[in-house]
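Asks: okay, here's the prediction I keep looking at, along with the sequence it came from:
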Amino acid sequence: MTSSLFPLTPRLAKALARAGVTVERAGLVWRVRRGDAAAQLLLPDDFPLEIKAVQQLLDFAGVGWPDRPAPVRCACATPDFHPGSLAPVGSIVATDADVVVPAAIGTDINCGMRLITTGLTQAQLAAHEARWTGALTRRLLHAETDVPLRAGAFRALFDDGPEACLDALDAQGVWAGADRTRLLREVRDCIALQSFGGNAAHAPEAWTEGSGTVRAPDLGTVGSGNHFVEFQIVEAVLDRHVAYAAGLRVGEVVVMIHSGSRGMGFHVGQRWMDRARALWPAGHKHPQSRLYALRGAEAEGFLQAMGTAARYAWLNRVVIAEWVREALEACVGAGGSRLVVDVPHNVVTREQGLNLHRKGATPAQAGQWALLPGSMGDASYLVSGLGNADWLWSCSHGAGRAVRRQAMRREAAASQGTETWRCLALREERRWEEAPEAYKPIGPVIAAQEDAGLLRAAVRLRPWRTFKA
């Protein structure tokens, strides 16, 4: 299944003209403009230039207020660019340091990728597959979780940060078998985590009041949509120095986790989107884009609230990783797992004196590692960022969706699995919605960003077993 909107058909050209959008192309770089709003896109040959996504990006680039010039300094999009609910996925927008746009991040705050090693080969895991897949099916798909935290541990997380939370854990539930020293060490390999502030006042009161044990119902859950837990095989080393530093060898099994802040992100994100709308100057027409900016103290308040949810997203991925480690140790006797990297793609970070809004885009400062998943039938990559300022020190967060979920549900012929990969899911429609045909090919996405100087591919990972909730 393919899109019909390949650049630049006469039909698309006419639609862009009707929308007041001008387009220029130089190689793989597209520059778009509407009025004072401008942006650039990096699109491989034959990738769709979708008018809805272009309009959303220009809405994002032109955000502001009736009484103040637009605060956006630069807007761009990576090859996984496609429409989102309000802001397009695969976009990066830099605003003044006293401005934020809550709706540009939405409710899936600090959605991100986490990669851990297993120290095992495919043959070693295949010999015990029924046991560990059964254990993880109960944890990840049936939500048979046990993640007790005292309210004090939640307060420590939100007020003081990840290390304080880990220090406050009791040896109960998933924490009974957790290696605290390893978890504390792994905090340093989480990109941007230490930059997020927080305050328990932004969290649900039921989690932070008193001294009793709290069981947040969605802590340690993957979520729906494109979130996943995937066992992958190291298929090729493309940069031996990065692979050595990451401790990855050809043939080894690794586990990639894609999840976010779950209900906590919705709790924070929706409140601040509503607040930004409510603060729109009275007597002025609201923007059709429904993108509202905050400035000054309100912007700082959002960043603190966002950081609170971002810390929860980190803890959520930690718990999922611990479920994986628990299953492998119980079923295979493997206890040497290590974190390679944990990287966000749905946050605002303060860099270079700007607020960088990354909506489905990944930090890629020079030497920084990032994870770019394909589909569950295509490769994923560990890459090294090159710190390209023209693309706001960022890269894509994956291949990008090519076909909407509603359309995929109508495609009964979508791939359900092969001899080399298989999806474990409770709902058949999840396999349809997330089939490889729903996504762009990852190869051109990587190649375009290498050619443009955004990243360097280091390790290619082949999907093997994918858990989809």
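Replies: On my side now, so go ahead.
Asks: please count neighbours and contacts with C-alpha atoms only from this point.
Replies: Noted.
Asks: which of the residues in stretch 394-405 are buried?
Replies: Residues of stretch 394-405 classed as buried: S394, C395, S396, H397, G398, A399, G400, R401, A402, V403, R405 (neighbour count, 16 or more other Cα atoms under 10 Å).
Asks: try it against this one:
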Amino acid sequence: MGTFFGDTSVSTQPACTPATIHHYFSAESWIEGAALDQLDRMARLPGVRSIAAFPDLHPGKYGATGVALLSDRLHPLLVGNDIGCGMSLFELDLPLRKLKLDRAASRLRRFDALAVDDAAGRLDGVGLPGDLFADALGTIGGGNHFCELQAVESLSSPVSGIGRQGLYLLVHSGSRGFGAAVLSDSLSAEPDLMSGLDASSPAGLHWLGRHDQCVAWASLNRILIAEKAASALGADCRLVTDVPHNLVRRSEKGYVHHKGAAAVDPGTIAPLAGSRATLSYIVRATEKVAGSLGGISHGAGRKYDRATMHGRVGRTRSERDDLLRNAWGGIAICDDRALVIEEAPSAYKDAGRVVADLVAAGLVESLAAMRPLVTYKKAVDEEGRARRPDKPDHRQTGRRKHDRY
């Protein structure tokens, strides 16, 4: 195990001096140089006081992903367009012994045909306008978003709601077109958004208000996705934990920006996703997360970008078919050949290594490992439109040439 560089201090240096970056990963972690370069640029943004970087760290569009960042100013670009994106774990009232895998996969294929009942009422129930992107509620989105049926592979510590004979849904989704609209409006209204916003200014207050709506919307969306999936399986579901990883949290020290970093408190139970052919994990945050700005990894993190994957895997039909099965007999449902390749398990880091680094840093206790049984992914582009099967979306593939930070 390599050496960790992280402490609980917060930089109070002048704005012209780069903020302190605390690394919560070991020498064994795969960390791309481009992500470290982005971290250095993020440390020089106006108002930034401290950064915590986690073992799933990888390059992003407006800055590195897998980061918690404390700032006196708001930086909407760091949170990005999927405000409130997160992962929720649900327990099904369907025992593992009754599962017929092929039948479950067949039923989950009908996911998108299922409607959300009383979307307006559900929005009103969480304090949101009944017409707020109501048509998008209960939809997963594209890219790395998914709804996955899981079972316990190993249980290392007792945790309420998790048992060896249970079935679970892990849902990864966010605010869909709502979050994208909020970012687009901010970019149009504030040409110098790269410098961030004064949180007390009209623009800052407006963004914070819309941000809070996105976080609530995204959380409800994950619940409705789980309810639809459970209904397709003939079951009911119960929420075990809901942990967002793209948001801003207020603190007495400033505003903590979570970009692909699970927002936790001591004792929080959090899912940490692998890939559709590798184990995911359930962890419990320790008291030491106060020193990591309340952040931990939310998943394995990408190892290779989308364009690179098209040259690495899936060259033949048999290879692509193999990508839809895993070692446990699990099934991936995805009708977009390009997305199957872009989201291949080898595109991601080792989630077990990520968990090991977090444990060694003292940030989490590992509770359980979960194996993927059926993974549902939808072929849609960044704006939420359906992608044509077998046709890559070149706006999502390739290295982004215009990283702002």
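Replies: Perfect, I can see it now. Predicted model, so just to flag it, every value in this text is computed and none were measured.
Asks: so which of the buried residues of stretch 394-405 of structure 1 are in helices?
Replies: R405 (DSSP state H).
Asks: mind listing which of the buried residues of stretch 394-405 of structure 1 are in strands?
Replies: S394, C395, S396 (DSSP state E).
Asks: for structure 2, what spans make up the helices?
Replies: Under DSSP H, structure 2 gives helices at 33-42, 76-79, 101-108, 119-125, 176-189, 202-232, 306-309, 317-322, 337-342, 351-360.
Asks: please pull up the equivalent of I162 of structure 2 in structure 1.
Replies: Under the alignment (TM-score structural alignment), I162 of structure 2 pairs with L248 in structure 1.
Asks: shouldn't that match be in contact with E235?
Replies: No: using Cα atoms under 8 Å, L248 of structure 1 is not in contact with E235, being 10.2 Å away.
Asks: looking at those two, which is more packed in?
Replies: Between L248 of structure 1 and E235, counted using other Cα atoms under 10 Å, the more crowded position is L248 (21 against 18).
Asks: relative to G398 of structure 1, how far out is the residue nearest to that one when sequence neighbours are not counted?
Replies: Leaving aside its sequence neighbours, L248 of structure 1 sits nearest to V234 (Cα to Cα, 6 or more residues apart in numbering; 7.3 Å). Taking Cα to Cα, to the nearest Å as the measure, V234 of structure 1 falls 17 Å from G398 of structure 1.
Asks: sorry, back to before: how about the ones in strands among the buried residues of stretch 394-405 of structure 1 in TSV, adding distance to T213 of structure 1?
Replies: Output for these, formatted as TSV (distance: Cα to Cα, whole Å):
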residue	distance to T213 of structure 1
S394	40
C395	40
S396	39
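Asks: wait, V23 of structure 1 sits on A38?
Replies: No: V23 of structure 1 lies out of contact with A38 (Cα under 8 Å); the separation is 10.0 Å.
Asks: residue contacts, the most centrally placed residue in structure 2?
Replies: Geometric centre of structure 2, nearest residue: G86, 4.8 Å, by Cα atoms, centre = their mean. For G86 of structure 2, the contacting residues are H172, S173, G174, A218, S219, D242, V243, P244, H245, N246, A262, by Cα atoms under 8 Å, 6 or more residues apart in numbering.
Asks: now the aligned residue in structure 1 for R353 of structure 2: how far from E322 of structure 1?
Replies: Correspondence of R353 of structure 2 to structure 1, assessed by TM-score structural alignment: P444. Distance of P444 of structure 1 to E322 of structure 1, given as Cα to Cα: 34 Å.
Asks: one more: R249 of structure 1?
Replies: 22 Å.
Asks: just H227 of structure 1 next, same as before
Replies: 17 Å.
Asks: do E429 of structure 1 as well
Replies: Shown here: E429 of structure 1 relative to E322 of structure 1, a distance of 28 Å by Cα to Cα.
Asks: which of the two has more residues huddled nearby?
Replies: Taking neighbours as other Cα under 10 Å, E429 of structure 1 and E322 compare with E322 leading, 20 against 16.
Asks: give me the neighbour count for the residue in structure 2 that G134 of structure 1 lines up against.
Replies: Aligned by TM-score structural alignment, G134 of structure 1 pairs with S106 of structure 2. When counting by other Cα under 10 Å, one arrives at 14 neighbours for S106 of structure 2.
Asks: same question for V256 of structure 2.
Replies: Per other Cα under 10 Å, the neighbour tally for V256 of structure 2 reads 28.
Asks: map it across to structure 1 for me.
Replies: Counting by TM-score structural alignment, V256 of structure 2 lines up with L356 in structure 1.
Asks: that match - nearest residue in space that isn't next to it in sequence?
Replies: Closest to L356 of structure 1 by Cα to Cα, 6+ apart is A94, at 4.6 Å.
Asks: from D192 of structure 2, how far off is the counterpart of that neighbour in structure 2?
Replies: Aligned by TM-score structural alignment, A94 of structure 1 pairs with L70 of structure 2. Relative to D192 of structure 2, L70 of structure 2 is positioned 20 Å away (Cα to Cα).
Asks: repeat that for R210 of structure 2.
Replies: In terms of Cα to Cα, R210 of structure 2 sits 19 Å off from D192 of structure 2.
Asks: neighbour count for these two, which is higher?
Replies: R210 (15 against 11).
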